[in-house]
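J.: Sequence first, then the predicted structure, then my questions.
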Amino acid sequence: MAIDHASRRPAATGKPLLDTLNGHQQDVPPIWLMRQAGRYLPEYREIRATAEGFLDLCFTPEKAIEVTLQPIRRYQMDGAILFSDILVIPYALGQKLWFTEGVGPQLEALENPADAAQRLSIEGMHDTLAPVYETLAGVKAKLPKETTLLGFAGAPWTVGSYMIEGGSSRDFFKAKQWMFQQPEAFQALIDLLVEATADYLCAQIDAGADAVQLFDSWAASLAPDDVMRWSLKPLQQIVQKVKARHPNTPVIVFPRGVGPIYATFAEQGIGDALGLDTGLPAAWAREHLQDKVAVQGNLDPLRVVAGGEGMRQATRELLDTLAGGRYIFNLGHGVVPQTPPEHVGELVELVRSHGRR
């Protein structure tokens, strides 16, 4: 059954992305890209070279503000997403975190439930994350009035798996051993992350975020029943907590790789929009999701690396399929470092010209 968005939508704000999230379909779909601020931009690399490390870049508001604004200046994106990382939450809870060039994020892994209980605490979290909130306020003050400011956080399953594995993983062996052998202890960790993440997102909204996105980047590693318990339910709890304090702030949920379970997310109203991963057919999303929530995505990031007619054709197909409903153009995951900046510029123009065809 379709949801009557018109009966509950807030008034239009003049921000195309925010208005789409609030139920107002646009003639030209708004566009922003995950990881739109990053190593593919020469101006980012210049700023990055002045930082002592990636965490220093995230926690130095002057630099994080500049990096967040760079793709807005270059491409006039409809959304500016906070420059930070999903792992600042475990760092703020007391877990050691560092970034190694060529390896990525690494954490001092949680060995067992007692270790987690001893090392992690939500107390003092906001003090550690104060620079993030300062960044949001600084970006807000400098954004064009039509640009939506997006905050974000990682979902409990994805963040929790990093915390247990000590970094990224191919098989999530340690995290799943906790999940299957000590489900009560694993639930306690997830519950802590639900509470911390909801508080973090609310603080981001207080600092100026117009909307927020939750990334469950590793949801595809879960079996269907486990998706329901360890991805969908915690995300639902976070959204409910955020909406209780900020009922008019939209939430985008990105449960990457869950396939047809996307329909359950939509039916249960988990978020105001669903981010679509590359593997989800656009026609399926139009049929099963778009009458219930706004949809966002899902061009393959490597299409933008390659550019040319392949990128143009794939972009036109997405727009022809989804732009008839509430739709936000984005990728199926983040911009990769090898992306030519001029290809991103062409992509933005392709989307912007769609409504003029």
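T.: Ah, there it is.

J.: only C-alpha atoms for contact and neighbour calcs from this point on.
T.: Fine.

J.: Quick check: residue 245 touching residue 199?
T.: No - judged on CA atoms under 8 Å, residue 245 makes no contact with residue 199 at a distance of 9.7 Å.

J.: Neighbour count for those two, which is higher?
T.: Shown here are residue 245 and residue 199; by other CA atoms under 10 Å, residue 199 has more neighbours (19 against 13).

J.: A further structure is provided below for comparison with the first:
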Amino acid sequence: MSINIMPFPPLKNDRLLKAARGEEVDEVPVWVMRQAGRYLPEFQEVRAKHDFFEVCRTPELACEVTLQPLRRFEHLDASIIFSDILVIPQAIGMTVEMHPGKGPVFPNPLEKPEDIDTLDFNDPVGRLKYVGNAITLTRHSIAGKVPLIGFTGAPWTLMGYMIEGGGSKTMEKSKKWIENHLVETKRLLGLLTDVIVDYLIMQVEAGAQLLQIFESSAEHLSPEQFVTISMPYLRQIPERVRDGLQKKSIPTVPMTIFAKGAGHSLNLQAKMGYDVIGIDWTVDPVKARQDVGPNITLQGNLDPQDLYKPQDEIRQMTIDMARKFGKHRYIANLGHGITPATPIDSMHTFTEAIHSAF
């Protein structure tokens, strides 16, 4: 059954979708990962009154913080629904807490393969309907100003959090699972892939106009491990999502893969069925284009730390970056999420500079 009740307002700015499909654009589209977040004082005001996951689970609050950057930055060409990749582990029965100064914490992480059987894979997407409701509300509230992006974490990235008990700089425990419990590791990755596919279909049904998959922990895999541990599941996602949407007679939407730290495998990523490949700041745009060929859109890739530089330097670096990518099949973004102390002026400079680059 469709979540939508009323038709959505017509889209006024479709640069993002055109760029994702390889169509001509008047200006390079720009948005920023984590653009609705801690660097904004108005977001901090919301967080002072509400727990992080309370904001995620309350459609009205998620809608409000999704809209906040659009009010500030006139040059943004997209919004991304305010949520978190870790709502999936929550939906399959794991407790996730957001600790100030530390980030997400799992009080009871997966310690051994047998713990997989404690997870509840019975209709987890039904327990995530608040995300769909937030998308629908936000899509109406945006009133067609820009497209709305939905997203999810990728299987390997989610598995890492679930085993490590939070963010990790080494992923030591997860790597031991690969070494010592490969069959069970692949089982867990497969189960997570099933949830992700259904979750993304639900997001499109709710109104998402582009989907991004965050493989944020790809940097912890060797190139060989990326091919055997991450890619088989990343490859399934776009094919199965499109098949699922077609069975529901719902139009497909462009899909982006952002595998941070996997710049070594862009040529392989280009064959996984995604319309857009996001790259981090360690990848040269010219080489990225050579690796992926002419028929994939690239997204990225300014270092978030560059936004702490003087405004004239930010502007010049941004223009130089955009011109390396070129105007065709390019979506401007950072090479990872914007950081909490980023000056507001830097976002103004970055987004404006993109639109003046050509």
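T.: Looks like it arrived, so ask away. Model, not experiment: these values are computed from the prediction.

J.: Any idea what the TM-score is?
T.: Scored against TM-score structural alignment, normalised by the length of structure 1, the superposed chains reach a TM-score of 0.92; 341 aligned residues with a CA RMSD of 1.5 Å.

J.: what's the counterpart of residue 306 of structure 2 in structure 1?
T.: Under the alignment (TM-score structural alignment), residue 306 of structure 2 pairs with residue 303 of structure 1.

J.: what does residue 210 of structure 2 give?
T.: Residue 210 of structure 2 maps onto residue 211 in structure 1, by TM-score structural alignment.

J.: Touching, its match and residue 203? I think so.
T.: No - look at residue 211 of structure 1 against residue 203 with CA under 8 Å: they stay out of range, at 11.9 Å.

J.: okay, these two: which has more neighbours?
T.: Remark: of residue 211 of structure 1 and residue 203, residue 211 carries more neighbours, 25 against 19, as counted by other CA under 10 Å.

J.: Could you list which residues are in contact with the closest residue to residue 128 of structure 1 other than its chain neighbours?
T.: Distances taken as CA to CA, 6 or more residues apart in numbering put residue 92 closest to residue 128 of structure 1, at 5.6 Å, once the chain neighbours are dropped. With contact set as CA atoms under 8 Å, 6 or more residues apart in numbering, residue 92 of structure 1 has these partners: 122, 124-126, 128-129.

J.: any idea how far residue 308 of structure 1 lies from residue 340 of structure 1?
T.: 12 Å (CA to CA, to the nearest Å).

J.: for residue 222 of structure 1, same thing?
T.: From residue 222 of structure 1 to residue 340 of structure 1 the distance is 34 Å (CA to CA).

J.: Tell me which of the two has more neighbours.
T.: Between residue 222 of structure 1 and residue 340, residue 222 has the larger neighbour count (other CA under 10 Å), namely 18 against 15.

J.: show me what contacts whichever residue in structure 2 pairs up with residue 294 of structure 1?
T.: For residue 294 of structure 1, the aligned residue in structure 2 is residue 297 (criterion: TM-score structural alignment). Residues near residue 297 of structure 2 by CA under 8 Å, 6+ apart: 19-22, 275-277, 329-331.

J.: how about 6 Å then?
T.: Applying CA atoms under 6 Å, 6 or more residues apart in numbering to residue 297 of structure 2 gives the contacts 20, 276, 329-330.

J.: If you map the contacts of residue 92 of structure 1 onto structure 2, which are still there?
T.: Checked against structure 2 using both residues aligned by TM-score structural alignment, their matches' CA atoms under 8 Å, these keep these contacts: 125-126, 128-129.

J.: Which helix or which strand is home to the aligned residue in structure 1 for residue 337 of structure 2?
T.: Superposed on structure 1 with TM-score structural alignment, residue 337 of structure 2 falls opposite residue 334. Residue 334 of structure 1 belongs to no helix or strand when assigned by DSSP states H and E.

J.: hang on, residue 334 of structure 1 packs against residue 37?
T.: No - using CA atoms under 6 Å, residue 334 of structure 1 is not in contact with residue 37, being 9.8 Å away.

J.: So for the two, which residue has more residues nearby?
T.: It is residue 37, of residue 334 of structure 1 and residue 37, that has more neighbours when counted by other CA under 10 Å, with 24 against 16.

J.: tell me the SS of the equivalent of the more buried one over in structure 2?
T.: By TM-score structural alignment, residue 37 of structure 1 lines up with residue 36 in structure 2. When classified by DSSP: H, G, I helix; E, B strand; the rest coil, residue 36 of structure 2 comes out as coil.

J.: for residue 36 of structure 2, what are its contacts?
T.: 65-66, 69.

J.: Kindly report the same for residue 79 of structure 2.
T.: residue 148.

J.: Roughly how far does the nearest residue to the match of residue 337 of structure 2 once chain neighbours are set aside sit from residue 291 of structure 1?
T.: In this structure, residue 334 of structure 1 finds its nearest non-sequential neighbour in residue 34, 4.5 Å apart by CA to CA, 6+ apart. Distance, residue 34 of structure 1 to residue 291 of structure 1, using CA to CA: 24 Å.

J.: same check, this time on residue 342 of structure 1
T.: 34 Å.

J.: who's more crowded, these two?
T.: residue 291 (19 against 14).

J.: Kindly indicate whether the more buried one is helix, strand or coil.
T.: For residue 291 of structure 1, the assignment made with three-state DSSP gives coil.

J.: can you give me the helices for the stretch 51-200 of structure 1?
T.: 54-58, 61-75, 88-93, 113-119, 125-128, 130-142, 156-165, 173-181, 183-207 (DSSP state H, counting those that start in this stretch).

J.: who wins for proximity to residue 299 of structure 1 among the ones you listed?
T.: helix 61-75 (17.5 Å; CA to CA).

J.: okay, and the closest one goes to which residues in structure 2?
T.: The aligned range for helix 61-75 of structure 1 is 59-73, by TM-score structural alignment.
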